[in-house]
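# sequence-free structure coming up:
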């Protein structure tokens, strides 16, 4: 006999924060792999476009308004998702934004808003789906963390504190859920090219990039794509019973450096071009 019953063929999934970026890419990837997806975000018009795209490509999707800072919104979203797709087998908790600002310059309210979105909001989603998962003795909680939680960055102190709290929460869930059949995983993106944060004015991003370079946190200018994270998250969701991915960190690969022979040829070419 197998150690575990195999995962069911139909596994409804919730993707929070699906109106753009990593959440949108994850919903598309999961749907392409056969997961029915319920997508949630505050920008409902973006969700309508995403649902239409998934359905046009043969997938199954529904979309509902979701504000993870509002407990009633989370409860309503999960209830609507279950009614439309069936019991939730996979949660991808990735709703959020990022806030640039030095800790001594931002207000406590601004600091607290990051905790509400990235930590408390993730907890609301998890507690909404966990009772059913524990009863069925299976399920995947996948939380989108950040490498900022592992190595703090200047100008992102509020975001980093919230994501570090998320690490502590998920580590506790992993211990407390042991033996229930429910798996809790963290996927940490490194620098990723999405709209989150990068729509800020240059006067905010510029100083941050300078400080990151000073602390050795900006080694090159390549970024991950949202689709890179979507593949990683889907891999976690598709991991067969009997094992689980506790923590995964993705970093952008650096651009290839010029080999010594190539550098020498470039130098010769430059010499030959001189008058």
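Ah, there it is. Source: prediction; values computed, not measured.
# from here on, contacts and neighbour counts on C-alpha atoms
Noted.
# in the top helix by length along the chain, which residues are buried?
Counting by DSSP state H, the longest helix found in the chain is helix 157-176. Across helix 157-176, burial judged by 16 or more other C-alpha atoms under 10 Å covers 157-167, 170-171, 173-174.
# next one: stretch 236-243
By neighbour count with 16+ other C-alpha under 10 Å, stretch 236-243 contains the buried residues 236-238.
# ok, second structure coming up, stack it against the first:
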């Protein structure tokens, strides 16, 4: 049976587009000819990135979105759909990172990570999915993490939230079966982004030493955000009728240089 083609115009919303994986994903899709809505809290940063995309010949708008606020998410999704046309692809990747030993962090710190990474992703899904179901097509991509498969000490709230993303996406996948709408999870390994750059140095050293102790820091190589953008693009460009549900992307260890003969 021949694959069902995607529509020619596929507007994309990227939640968490002000930096890191989200910014790289927005730029990657725009360069590939997709209309892109950049969503995050820092509207000034989004506007600058949207200006750059437009200067390079792409189509982009900036919309303010706070994933911890229901109304903000609903408004941002509605505006993106109104300005670009019905959203065909939505990427939920907003987040930050707070660390600490589980018995030392406060309930507020723990709940904040859950609200941003898990509840926030649900809010974006809930706001965007209805028109996709009505239309009978669309791709929703959750940005998870390899910590869901390989938990790391000092980041219990983050691990719990990203494990929740796996469960959320698996449940949604069953619920959407037969609708024509696809849901997928992309799990990055260690990626060089701004997330975590403001952490306490001593805590970070202690955390990394614990990771080494449990074999969780095998090498010092990192993915670039563009690696993840390529993975997300690969997931949503699968022909309709096929479904790439999970994609884990890891940094390759140092490649030994072989002498020439």
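Cool, got the structure. These numbers were taken from a predicted model, which means no experiment stands behind them.
# follow-up on the earlier one: the longest helix of structure 1 - contacts with which helices or strands?
helix 108-115, helix 147-150, strand 182-189 (3 or more C-alpha pairs under 8 Å, 6 or more residues apart in numbering; DSSP states H and E).
# how far out from the middle of the chain is it?
14 Å (C-alpha atoms, centre = their mean, to the nearest Å).
# would you mind getting the average deviation of it from structure 2?
Compared with structure 2 after the fit, helix 157-176 of structure 1 shows a mean deviation of 0.5 Å (mean C-alpha distance after the TM-score superposition for structure 1).
# quick one, that helix and strand 182-189 angle?
Angle, helix 157-176 of structure 1 to strand 182-189, by axes from the mean of the first three to the mean of the last three C-alpha atoms, to 10 degrees: 150 degrees.
# need the residues that contact helix 157-176 of structure 1.
The contact list for helix 157-176 of structure 1 (C-alpha atoms under 8 Å, 6 or more residues apart in numbering) reads 98-99, 101-103, 110-112, 114-115, 118-119, 122, 143, 145-146, 148-150, 152-153, 183-186, 246.
# returning to that earlier point: now the buried residues of stretch 236-243 of structure 1 in CSV, with distance to residue 20 of structure 1 and secondary structure?
CSV is the format used below for the buried residues of stretch 236-243 of structure 1 (distance: C-alpha to C-alpha, whole Å; DSSP: H, G, I helix; E, B strand; the rest coil):
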residue, distance to residue 20 of structure 1, secondary structure
236, 21, helix
237, 20, helix
238, 23, coil
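# ok, of the residues you listed, which one's closest to residue 229 of structure 1?
Using C-alpha to C-alpha, residue 236 is the member of the buried residues of stretch 236-243 of structure 1 that sits closest to residue 229 of structure 1, with 10.7 Å.
# was I right about that closest one contacting residue 245?
Yes - Residue 236 of structure 1 sits in contact with residue 245 when judged by C-alpha atoms under 8 Å, with a separation of 6.1 Å.
# which residues do the two both contact?
Joint contacts of residue 236 of structure 1 and residue 245 (C-alpha under 8 Å, 6+ apart) are residue 185.
# out of the helices and strands packed on helix 157-176 of structure 1, which is closest to residue 94 of structure 1?
Per C-alpha to C-alpha, nearest to residue 94 of structure 1 of those: strand 182-189, 9.9 Å.
# just after that closest one, pick out the following helix or strand.
Proceeding N to C from strand 182-189 of structure 1, the next assigned helix or strand is strand 192-193, under DSSP states H and E.
# what's the mean distance for that next one versus structure 2?
With mean C-alpha distance after the TM-score superposition for structure 1, strand 192-193 of structure 1 averages 0.4 Å from its match.
# any idea how far that strand is from the chain center?
Chain-centre distance of strand 192-193 of structure 1: 11 Å, with C-alpha atoms, centre = their mean.
# report how many residues lie close to residue 55 of structure 1.
13 (other C-alpha atoms under 10 Å).
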